[in-house]
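**Q** Provided below are the primary sequence and the corresponding predicted coordinates.
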Amino acid sequence: MLRLWIPLLLSTALVFPAQATEPTADAVNTAELRKRPPAEDKTDPVAIRAQVLLDRAHVSPGEIDGRFGDNAQKALAAFAAAKGLKSGAKLTQELWAALTQQDQEPAIVSYRITKQDVKGPFLNPMPKKLEAMKDLPAIGYATPREALAEKFHMSEDLLSALNPGKAFDKADEEIFVANVVAFPENAKDGRAEKSKAKPESKAEFKDKKDQSKPKLAPITRLAINKDEGTVQAFDKDNHMVAFFPATVGSEEKPTPEGTFKVTSRDADPNYRYNPDYEFHGVKSQKPFTIKPGPNGPVGSYWISLSIGNGYGIHGTAEPSKVGKTESHGCVRMTNWDARFLGEHLAKKATVEMH
């Protein structure tokens, strides 16, 4: 994945302690692991940096929130296993070294909000019930802040903490974000302003992007652990190439076990509710359709499985709850993880539900 970034002026000041609740870009980018691993319930620059590095290594910690909770620990354990290291869910000096030495780009970069980011339309207040969504033209984001947070795989709280006093609804506003995606227009503009150099042409940017983008082998097999809430992705040589946290089924609507096939992949899908699903709180006795959108019932991406009766892998409107709440039987991931997975799946990939 290409990562173009704007150089930041990094200070040599001491990093914030674990209890810091308002981290800065400098604190995160210069953070080093102390004797104690980052806490699960407090924002920590070390945790932020580690989460960004895991995300860029295709070992997803889910939503980057600055707290080293269950999803980050699962990702770290998968990273350790892939590297053949003994350490697991606990962030040790050995694992910290492996993370930081293989990827030395800054974890936090500056980003200029675009007109597209604030264009909308935004849906606020957001309907809470499925039946209230069926007549809407789209189920978009509630606010520009929510859209920007999801664009950079972050929680809204962390985005706000990194940008105190900033407005997220104004184009051209400079903000700090997690360095997890490519944004060539902003990277180009920022570099030109800081260096006074001649901006690169679109062709030069395309060439650079094509040359530097790492290629991920097609994913031919998924191993989904229902109890642990994890999705492991393997290539044809049985090497794990990606990892994701997930919510898998519930006691009321458990996901079937067995081996299945991927039958289709759909970005920005419509959602069709069938009364046979018998979802709690839905009173309609007739089928209805909900238009696409990141805050829809299946988020912004859908992967159909050969299970039947509407089972699949999909995104969610609530990334903070992935791996922490129950689903209606499907495999629920963050929108960005579901899309990344779908875009790298081989045709008729095998899906094993354990």
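**A** Cool, the structure landed.
**Q** alpha carbons only for contacts and neighbour counts from here, please
**A** Noted.
**Q** Okay, helices next: where are they in this protein?
**A** 25-29, 45-56, 70-83, 93-102, 115-119, 144-151, 156-162, 184-195, 202-212, 335-344 (DSSP state H).
**Q** now for those, which one comes closest to Thr325?
**A** helix 70-83 (12.6 Å; C-alpha to C-alpha).
**Q** circling back to that earlier point, most tightly surrounded among the helices of the chain?
**A** For these, average neighbour numbers computed from mean count of other C-alpha atoms under 10 Å are highest in helix 45-56, which has a mean of 27.
**Q** Quick one: list the elements packing against that one.
**A** Where contact means 3 or more C-alpha pairs under 8 Å, 6 or more residues apart in numbering; DSSP states H and E, helix 45-56 is packed against helix 25-29, helix 70-83, helix 93-102.
**Q** Put this next to the previous one:
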Amino acid sequence: MYKAFVSVACLGLATAGLVSASEAQNVAAPRAASVSPIDMNVLHVQVILGKLGFSPGVLDGKRGQSLTAALRGFQEARGLKVTGEIDPATLRELHPYRAWRPTRELIVAPSTAKGPFTNPFPDDPVAQSKLSALNYKNLLEKLAEQFHTTPATLVALNGRDARLGAGAKLVFPNALPLSRDYPADLSDQWRATLGGLNVTADQPEAARIVVDKSDGVLRVYDKADKLVAQFPATMGSSSDPLPLGKWTIKGTAYNPTWSYNPDLLKTADQSDPKVEVPPGPNSPVGVVWIDISKPHYGIHGTNEPSTIGRAESNGCIRLTNWDAARLSLMVKPGTPALFQA
């Protein structure tokens, strides 16, 4: 296993609000959040693409840049005309997988509902360093991440007055994995993390990966140089651009502790001390860090999945926690990584 501590020169610049613990007792979202009806046809396409390895980001039943990118990747991989649209040819290619329904009705298990949760949740890394873990803030946030969606989407699927807690029967986007038979050499803790994020165990082996800034995606190719997976990504900014060039994967840290060093972060308060920020799904680097051969840079998860592809970062590559965890099953030390504009 790779080091459990990571020191990085990159961090997301955007944040977003989430519901408070009191609001989370019912399936309720912030008043500013959209609870518009879900387009179930779009959600069905998102679900199938995600299970096939072409992640649309959050499963929300909405068209947008992440779904367009996922469609383009899938179309390229299947030899279709690349349109980025849900066109007839693409629907025919998706048709054999129609049994993967867009939603599942499930009962919230007591083990899921009990937490632990971290609320109130400090935004400051120095304050975060005093905590034992950066857990989910509440059950609504936890369920949203487990099913690769947003709190607002769960509200739209279940209504504002639906009960939230152990034993509650709720409708979720169908992010359930195709298998949970994770590699035996992984730690029990990491296997539990993969299961909690509904990551499918059986993944293709990456012969190389390409991070493409122009398209805002990370692509995975197998030994036959076939595109086998694609994930939306946040990568760099005008002040901290993506480090272009040829790199290699050095290793992977699971549920890492983040070594916060303000000297490496242009947006940090330079009066802050260096501290160790504990692990957890709400860590600024998410649940996994995939180290690359450029010092202080890597591919990692996020505490704000809905911002992937829309926010900026300080040079690193951010994926949703579930996509970063999935990628960790595909790569290994020595895997080539091309970062291109």
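**A** Sure thing, it's come through. What you see is a predicted model, and the numbers here were worked out from it, not measured in a lab.
**Q** Let's have the helices of the first structure in a markdown table, adding distance to Gly229 of the first structure.
**A** Below are these laid out as a markdown table (distance: least, C-alpha to C-alpha, whole Å):
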| stretch | distance to Gly229 of the first structure |
| --- | --- |
| helix 25-29 | 28 |
| helix 45-56 | 17 |
| helix 70-83 | 9 |
| helix 93-102 | 22 |
| helix 115-119 | 32 |
| helix 144-151 | 21 |
| helix 156-162 | 23 |
| helix 184-195 | 34 |
| helix 202-212 | 33 |
| helix 335-344 | 14 |
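**Q** Tell me which of the ones you listed approaches Met240 of the first structure most closely.
**A** Among those, the nearest to Met240 of the first structure by C-alpha to C-alpha is helix 70-83 (7.0 Å).
**Q** report the angle between the axes of that closest one and helix 93-102?
**A** Computed with axes from the mean of the first three to the mean of the last three C-alpha atoms, to 10 degrees, the direction of helix 70-83 of the first structure lies at 80 degrees from that of helix 93-102.
**Q** From the contact counts, what lies against helix 70-83 of the first structure?
**A** helix 45-56, strand 240-245.
**Q** can you do 7 Å?
**A** Of the remaining helices and strands, none touches helix 70-83 of the first structure by 3 or more C-alpha pairs under 7 Å, 6 or more residues apart in numbering; DSSP states H and E.
**Q** That helix vs the second structure, average offset?
**A** Once the two are superposed, helix 70-83 of the first structure sits an average of 0.5 Å from its aligned residues in the second structure (mean C-alpha distance after the TM-score superposition for the first structure).
**Q** what does that helix rub up against?
**A** 51, 59-62, 86-90, 95, 243, 245 (C-alpha atoms under 7 Å, 6 or more residues apart in numbering).
**Q** circling back: nearest to Pro269 of the first structure, out of the helices of the first structure?
**A** Short answer: helix 335-344, nearest of the helices of the first structure by C-alpha to C-alpha, at 11.5 Å.
**Q** ok, back up a step: among the helices of the first structure, which comes closest to Ile290 of the first structure?
**A** helix 335-344 (17.0 Å).
**Q** and the closest one, which stretch of the second structure?
**A** With TM-score structural alignment applied, helix 335-344 of the first structure matches the range 321-330 in the second structure.
**Q** Wait, Asp222 of the second structure touches Gln203, no?
**A** No: the pair Asp222 of the second structure and Gln203 does not pass the contact test of C-alpha atoms under 7 Å, sitting 10.9 Å apart.
**Q** Now render the helices and strands packed on helix 45-56 of the first structure as JSON lines, adding distance to Arg339 of the first structure.
**A** Shown next, in JSON lines, are those (distance: least, C-alpha to C-alpha, whole Å):
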{"stretch": "helix 25-29", "distance to Arg339 of the first structure": "27"}
{"stretch": "helix 70-83", "distance to Arg339 of the first structure": "18"}
{"stretch": "helix 93-102", "distance to Arg339 of the first structure": "24"}
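**Q** Which among the ones you listed is found nearest to Pro125 of the first structure?
**A** Using C-alpha to C-alpha, those put helix 70-83 closest to Pro125 of the first structure, at 28.9 Å.
**Q** Just tell me the aligned range of the closest one in the second structure.
**A** Counting by TM-score structural alignment, helix 70-83 of the first structure corresponds to 65-78 in the second structure.
**Q** cool, stretch 46-61 of the first structure as well?
**A** Stretch 46-61 of the first structure covers residues 41-56 of the second structure once aligned (TM-score structural alignment).
**Q** and what of stretch 116-125 of the first structure?
**A** With TM-score structural alignment as the criterion, stretch 116-125 of the first structure aligns to 111-120.
**Q** and the gap between the equivalent of Val262 of the first structure over in the second structure and Arg98 of the second structure?
**A** Using TM-score structural alignment as the criterion, the counterpart of Val262 of the first structure in the second structure is Ile249. Distance of Ile249 of the second structure to Arg98 of the second structure, computed by C-alpha to C-alpha, to the nearest Å: 36 Å.
**Q** Between these two, which is the more surrounded one?
**A** Ile249 (21 against 13; other C-alpha atoms under 10 Å).
**Q** Let me see the contact set for that one.
**A** Contacts of Ile249 of the second structure by C-alpha under 7 Å, 6+ apart are Asp291, Ile292, Ser293, Lys332, Pro333, Gly334, Thr335, Pro336, Ala337.
**Q** how about a cut-off of 8 Å?
**A** By C-alpha atoms under 8 Å, 6 or more residues apart in numbering, Ile249 of the second structure lies in contact with Ile290, Asp291, Ile292, Ser293, Val331, Lys332, Pro333, Gly334, Thr335, Pro336, Ala337.
**Q** What of Ala325 of the second structure?
**A** Neighbouring residues of Ala325 of the second structure by C-alpha under 8 Å, 6+ apart: Leu194, Val199, Val287, Val288, Gly301.
**Q** Redo these as CSV? Include distance to Ala127 of the second structure and neighbour count.
**A** Converted to CSV, those look like this (distance: C-alpha to C-alpha, whole Å; neighbours: other C-alpha atoms under 10 Å):
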residue, distance to Ala127 of the second structure, neighbour count
Leu194, 28, 23
Val199, 31, 30
Val287, 19, 28
Val288, 21, 32
Gly301, 21, 28
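**Q** for those residues, which one is nearest Lys137 of the second structure?
**A** Val287 (15.1 Å).
**Q** So that closest one sits against Leu319, correct?
**A** No: the pair Val287 of the second structure and Leu319 fails to qualify as a contact (C-alpha atoms under 8 Å) at a distance of 10.5 Å.
**Q** Now list whatever residues contact both of the two.
**A** What both Val287 of the second structure and Leu319 touch, as defined by C-alpha under 8 Å, 6+ apart, is the set His300, Gly301, Thr302.
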